[in-house]
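**Student:** could you work out the structure for the sequence below:
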Amino acid sequence: MATQILKPDICVIGAGAAGRAIATKAVAAGATVVLVGSAGAQAHIGHPIVAVRAFCTAAAHAHAIRRAPHFGVTAGEAEIDFRHVMRHVRHAAAATAPDMSDERLGALGVRIVSAHARFKDRRTVEAGAFEIRARHFVVATGAQPEMPPIAGLDEVGCLTVETIFALTRRPARLLITGGGHATLELAQAFTRLGSQVTVVGTPVSLALQDPEAASILLRELRAEGLDMRESATATRIERKGRSGVRLYVGSETGGEEIVDGTQLLILPDTRPATAELDLKMAGIGFDENGIKVSDRMRTTNRKVYAIGDVTGGQQSIHAAARQGEIVLDAILGKGTAQANELLLPRVIATEPALASVGLTETVARRQHKSIRVLRSAYADNDRAQPEGSTVGFVKIICDEPGRILGVTMVGSEANELIGVWTLALARGLTADDMSSYLPAYPSFGEIGKRAASAYFAGKRRASIMQRLTGMLRGSG
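**Tutor:** Predicted coordinates for the structure are as follows:
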């Protein structure tokens, strides 16, 4: 069959969430778009992150029943219909599948080429029976899971985030390891639904957070019954009995412990998916950490951009979405926005949630000569008290003039509250600006406002002390 030549404005390589999002926006802006790749399972079952959220929501309802006596309401022990929970999860995830489908994108005007893509040269991509010579290319191939080096894993097998929601029986004793973003969220949810859960190792998402906030989250997770072994490493695994697993866990001191379970769930680290692209043929720079890009997501080939996990940056849907917006603006000549990982929120959607944006206190002290740390506690908030959600705080890091450098919050709905602070950081706002922010009363939003207002309390105290010192000197 003769090769067909396509000459679209934009060729997007990679049909995951990031690739499909930028393809949809590009065609809406009037560009001709070819999307190369396959969405795989996501086109049929929806995105795994939606499934995780649905599962955690079911677990939150079970936890609310257990907490009801605290408010004078007795409902008895929560009865868990695990099959029903999983039906809810699959239904919620499947509801997102039409947005990922080839049919929807085709109806919008995106041409789909379901084939592997490889660069033939700096201006051309080969994909099946097609040769694509686009004005611009966007690589959005994502990342591939990289299983940890656990001896015996190939023989014993494990669950992953793609297979865990196919379970019909609740795991009695679930072991979880790996650095995926959903590690703690799933661990808490399974605990709330009645499983005994052990987490081996520290998830990367937790290691990137403020240590003080992380310690509060770990304390609350342990209080719910979660067994956290953050300083341990899974080294080997073997079968135990007919259906169980035995995990050998190494400690920092060199010793080895045995942890038995019924199933092992691995949420692995990932590596950028670049192997099949022939990037060298296109003059695109890359290494083991991913494709090298500028602050506008352009590669070393000026016709080619890259977004999402393939660039090796923060691995999240919202990060890839923002990068896609920057690329589309650059291609269409509509803006000069630049990618900045500090402006992307880092979220662990547990209860309490942990969220941050910008610099943590530790990094800010290392990078700046003088900073101010402004705080406000959930326990002082008029919504937190009646709801019994008094654990946590909001911490604002700013420089001496009051410019916000970073925000960390741990507590109820922190994953939602971080949004306004992400905007504040992106717009270069100060503590003064945010002290005039008017959230509804009573609301958790007031906690951040109160923290911002503390900047002026400190300034007033300093001013009063200066005046008193001057008066004392004058009277002497």
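
**Student:** okay, CA-based contacts and neighbour counts for the rest of this
**Tutor:** Noted.

**Student:** now do the contacts for the residue sitting nearest the centre point of the chain.
**Tutor:** The residue lying closest to the centre of the chain (C-alpha atoms, centre = their mean) is residue 316, at 4.5 Å. Residues near residue 316 by C-alpha atoms under 8 Å, 6 or more residues apart in numbering: 308, 309.

**Student:** how much space between it and residue 457?
**Tutor:** Between residue 316 and residue 457 the computed distance is 37 Å (C-alpha to C-alpha, to the nearest Å).

**Student:** do residue 467 as well
**Tutor:** 15 Å.

**Student:** repeat that for residue 148.
**Tutor:** Counting by C-alpha to C-alpha - residue 148 and residue 457 are separated by 50 Å.

**Student:** who has more neighbours out of those two?
**Tutor:** residue 148 (18 against 11; other C-alpha atoms under 10 Å).

**Student:** quick one, strands of the stretch 101-250 of the chain?
**Tutor:** 111-113, 117-121, 124-127, 130-132, 136-139, 143-146, 173-177, 196-200, 227-229, 233-240, 244-250 (DSSP state E, counting those that start in this stretch).

**Student:** show me what the first one is packed against.
**Tutor:** Counting contacts by 3 or more C-alpha pairs under 8 Å, 6 or more residues apart in numbering; DSSP states H and E, strand 111-113 packs against strand 33-36, helix 102-108.

**Student:** comparing these, which stretch has the densest surroundings?
**Tutor:** Mean neighbours per residue, mean count of other C-alpha atoms under 10 Å, is largest over these for strand 33-36, with a mean of 27.

**Student:** what lies in contact with that one?
**Tutor:** So strand 33-36 is in contact with 8-15, 19-20, 23, 26-27, 109-117, 127, going by C-alpha under 8 Å, 6+ apart.

**Student:** same deal with stretch 422-434?
**Tutor:** Contacts of stretch 422-434 (C-alpha under 8 Å, 6+ apart): 343-345, 357-358, 398, 402-406, 449, 452-453, 455-456.

**Student:** compare with the first, here's sequence two:
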Amino acid sequence: MADSGNTRDRPTQDELRRFHRLVADFHAGVDVRDRKYHLRTYPNVFVGSEAVSWLVESSIAAERTEAVHIGQILLEAGIFGHVKSKHGFKDEHLFYRFADHAGAPSRHDSDDESEAGTPLPDNADSELWSSAGSFMLQVAGIPMERKISVVEELFHDAPPASLEDLALAPDDEHNQALVANVHPLDWESPVDNADERYNFVVIGAGTAGLVTAIGSAGFEARVAIIEEHLTGGDCLNVGCVPSKALIAAGHAAYRARNAHEYGVTVDSVSVDFGQIMERMREIRAEISADDSAHRLKENGVDVFFGRGKFIDAKSIEVNGVVLNFKRACIATGGRPGIPNIPGLAEAEPLTNLSVFNLTELPSRLAVIGTGPIGCELAQTFARFGSLVVLTGRSGSILRNEEPDAAVVLQAQLEAEGVDLRLNLEYISVRTDPETGVKILVVREDGADVETEIVVDEILVAAGRKPNVDNLGLEAAGIEYSPLHGIAVNDSLQTTNSSVYACGDVASSFQFTHMADAMARIVIRNALFFGSAKVTDLVVPWCTYTYPEVAHVGLYERDLERAGASYTVWKRELAHNDRALCESETAGFVKAFTDAKGRILGATIVAEKAGEMISEFTIAIKHKIPLGELGNVIHPYPTQAFEIKRLGDDANRARLTPLVFKLLKTVVKLRR
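**Tutor:** Alright, predicted model coming up:
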């Protein structure tokens, strides 16, 4: 690691004793004990949020943000670590363990220990000492000019040594194959060439990062990509791929149970949840080859596993190695948000990060959040046999979709036994320490009486947060918001003109296909002086429930808000021949057009709505009138035939009484 030129003198013994005392007090003050998370016991751990509270209550920190800074410095010094080497220090219900406990992650090999028995390397060389925030030293009694921090070269995050470190379970052949692709435990970073400037350095190897890196390398750009966790990101590992595998299994169970409607008798239907999850893991491992570190390397991309952090406007550091760049791209994605409900974090709820690790089916499941993820997984787990309660604060599910679409899906969910609780106020969550049973306390629709929902697991699907923490964005002059992510212009440039951002960290459209499209814009604009604009994109999306709900363009509420003149066209699947043959009549095709017949927006509710919405997407992108879709020959019988009929309706509406009268006259004259 290059010397920055700052002088780092060794601390005096008095300064060390004061720092040791702070560490000793912290070690003795926090509540260290065995704790349980998803049927596994973690010995000798403390909770981040509880430690933050102790630091504030002990007047070591003035407020919680300051306490997090203090905790992060102690973590970086190797005093303690996250039990899975996954997180920095956070004011959240995350488990940490002191380095003197067996199995604790440690970032150094020093045998020296503080008064509390916690390793503190007082024989380290001068690189150990540098500037790290005056508040830390003030509370430790060390003068302002003697600031202690730990340089990343000496104490960087320990590399993962197992599937457990990567938050993957169980440790079977499929997950081992997955890890061999998306985070090989023996991976060696290409440090020999890292001193040369890169055309592109990409932070994050999800969809946005992968497309940016491989697409750029395809033009012989020199590219590096940095990934802290798993290549493939959420989509491959904890999102699109595993969820759709489970949805397919749930649909198979649903079909079997309802086979009698088609004259087919199935004596009994049993669900083997363990086999369903194993099938998911096998599929995920197979697909992972496309997103693997090996494929990146084969395409000429230098792959670094670790945490990338800007150190200035033109440089990023990872694992003590500085990568200089001409252009950089932030594609760090997002993570699930946990609502601020008292007791929820302590109840250790499932999220998309952990639900795909399950090996046993929860008998009773409460889902918090009635958006796409909540609805998809609520329906799927109900089909597996869980008693599911789907809860939400709003008065309807899928509140961002057309109301009539939500009505169709809500009726289907209720018909399948999902217990919907809407218009809720969340009061608290309690956990029985003996049984692990969780009690979600709510108040329904302004009622005075509180209701208890007793379940075995709680699944949170209530929005996402952008991953903008610990990236050194301030050092690079990059503006961001913890709520909305990286600030970008229409060309996806950040406030640092050399740095771009794409994917979930920089967009409200949090879809894999949107991340792909944004990455292509970044390549064009960053490498080739392009002028592509993200606002020019026409973005469809789909909720993969049964029936599916797909949409593109504007909603009716958008048109009403804008005071626009528009026409509504709608066709029910109850009159579609293919839907009747397959007993799939719950749904519709709907579009909005302007005065010239151009499509402004469209919604489809159908079993395969996601496969149908692209026709409307093309029409909107190329400004094709709805009537032209009626002139396109569609295969019969298909549910997509309703799109043609919608176009026919638009064409018939163009026949004014005068035109119709003239046409009838022409017909009479040609007898």
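
**Student:** dump the helices and strands packed on strand 111-113 of the first structure into TSV; add distance to residue 390 of the first structure as well.
**Tutor:** Output for these, formatted as TSV (distance: least, C-alpha to C-alpha, whole Å):
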stretch	distance to residue 390 of the first structure
strand 33-36	48
helix 102-108	45
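
**Student:** and these: which comes nearest residue 48 of the first structure?
**Tutor:** For those, the distance to residue 48 of the first structure is smallest for helix 102-108, at 18.3 Å, taking C-alpha to C-alpha.

**Student:** mean distance between the closest one and the second structure after superposition?
**Tutor:** With mean C-alpha distance after the TM-score superposition for the first structure, helix 102-108 of the first structure departs from the second structure by a mean of 1.6 Å once superposed.

**Student:** which strands or helices does that helix pack on?
**Tutor:** helix 17-28, strand 111-113.

**Student:** that helix corresponds to what range in the second structure?
**Tutor:** On the basis of TM-score structural alignment, helix 102-108 of the first structure is assigned to residues 293-299 in the second structure.

**Student:** which of the helices or strands spans residue 419 of the first structure?
**Tutor:** helix 414-426 (DSSP states H and E).

**Student:** about what we covered before: ranking the helices and strands packed on helix 102-108 of the first structure by burial, who's on top?
**Tutor:** Note that of these, helix 17-28 is the most buried (mean count of other C-alpha under 10 Å), with a mean of 22.

**Student:** quick one: it to chain centroid distance?
**Tutor:** How far helix 17-28 of the first structure lies from its chain's middle: 20 Å, per C-alpha atoms, centre = their mean, to the nearest Å.

**Student:** show residues contacting it.
**Tutor:** 10, 12-14, 32-35, 39, 100, 105, 108-110, 139-141, 307-308, 317, 320-321, 324-325, 328.

**Student:** re earlier: mind putting the strands of the stretch 101-250 of the first structure in TSV, distance to residue 160 of the first structure included?
**Tutor:** Formatted as TSV, the strands of the stretch 101-250 of the first structure follow (distance: least, C-alpha to C-alpha, whole Å):
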stretch	distance to residue 160 of the first structure
strand 111-113	28
strand 117-121	27
strand 124-127	30
strand 130-132	35
strand 136-139	26
strand 143-146	10
strand 173-177	10
strand 196-200	14
strand 227-229	19
strand 233-240	16
strand 244-250	15
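
**Student:** so which of those gets nearest residue 277 of the first structure?
**Tutor:** strand 117-121 (4.3 Å).

**Student:** quick check: which element contains the counterpart of residue 326 of the first structure in the second structure?
**Tutor:** By TM-score structural alignment, residue 326 of the first structure lines up with residue 521 in the second structure. If you go by DSSP H and E, residue 521 of the second structure is part of helix 512-527.

**Student:** neighbours around residue 438 of the first structure, how many?
**Tutor:** Count around residue 438 of the first structure with other C-alpha under 10 Å applied: 10.

**Student:** quickly note the distance from it to residue 135 of the first structure.
**Tutor:** 46 Å.

**Student:** correct me if wrong, but residue 591 of the second structure is in a helix.
**Tutor:** No - with DSSP: H, G, I helix; E, B strand; the rest coil as the criterion, residue 591 of the second structure is strand rather than part of a helix.

**Student:** wait, it touches residue 570, no?
**Tutor:** Yes - between residue 591 of the second structure and residue 570 there is a contact at 6.5 Å, judged by C-alpha atoms under 8 Å.

**Student:** and those two? Which one has more around it.
**Tutor:** Neighbours per residue, other C-alpha under 10 Å: of residue 591 of the second structure and residue 570, the larger number sits with residue 591, 28 against 18.

**Student:** from residue 494 of the second structure, how far out is the more buried one?
**Tutor:** Distance from residue 591 of the second structure to residue 494 of the second structure, by C-alpha to C-alpha: 36 Å.

**Student:** likewise residue 443 of the second structure?
**Tutor:** Counting by C-alpha to C-alpha - residue 443 of the second structure and residue 494 of the second structure are separated by 43 Å.

**Student:** for residue 369 of the second structure, same thing?
**Tutor:** 32 Å.

**Student:** and what of residue 362 of the second structure?
**Tutor:** Taking C-alpha to C-alpha, one finds residue 362 of the second structure at 44 Å from residue 494 of the second structure.

**Student:** neighbour count: the two, which is higher?
**Tutor:** residue 494 (23 against 19).

**Student:** which one in the first structure is aligned with the more buried one?
**Tutor:** Aligned partner of residue 494 of the second structure by TM-score structural alignment: residue 299.

**Student:** let me see the contact set for that match.
**Tutor:** Neighbour list for residue 299 of the first structure: 284, 285, 291, 292, 293, 305, 306 [criterion: C-alpha under 8 Å, 6+ apart].

**Student:** also residue 567 of the second structure?
**Tutor:** Contacts of residue 567 of the second structure by C-alpha under 8 Å, 6+ apart are 592, 593, 594, 595.
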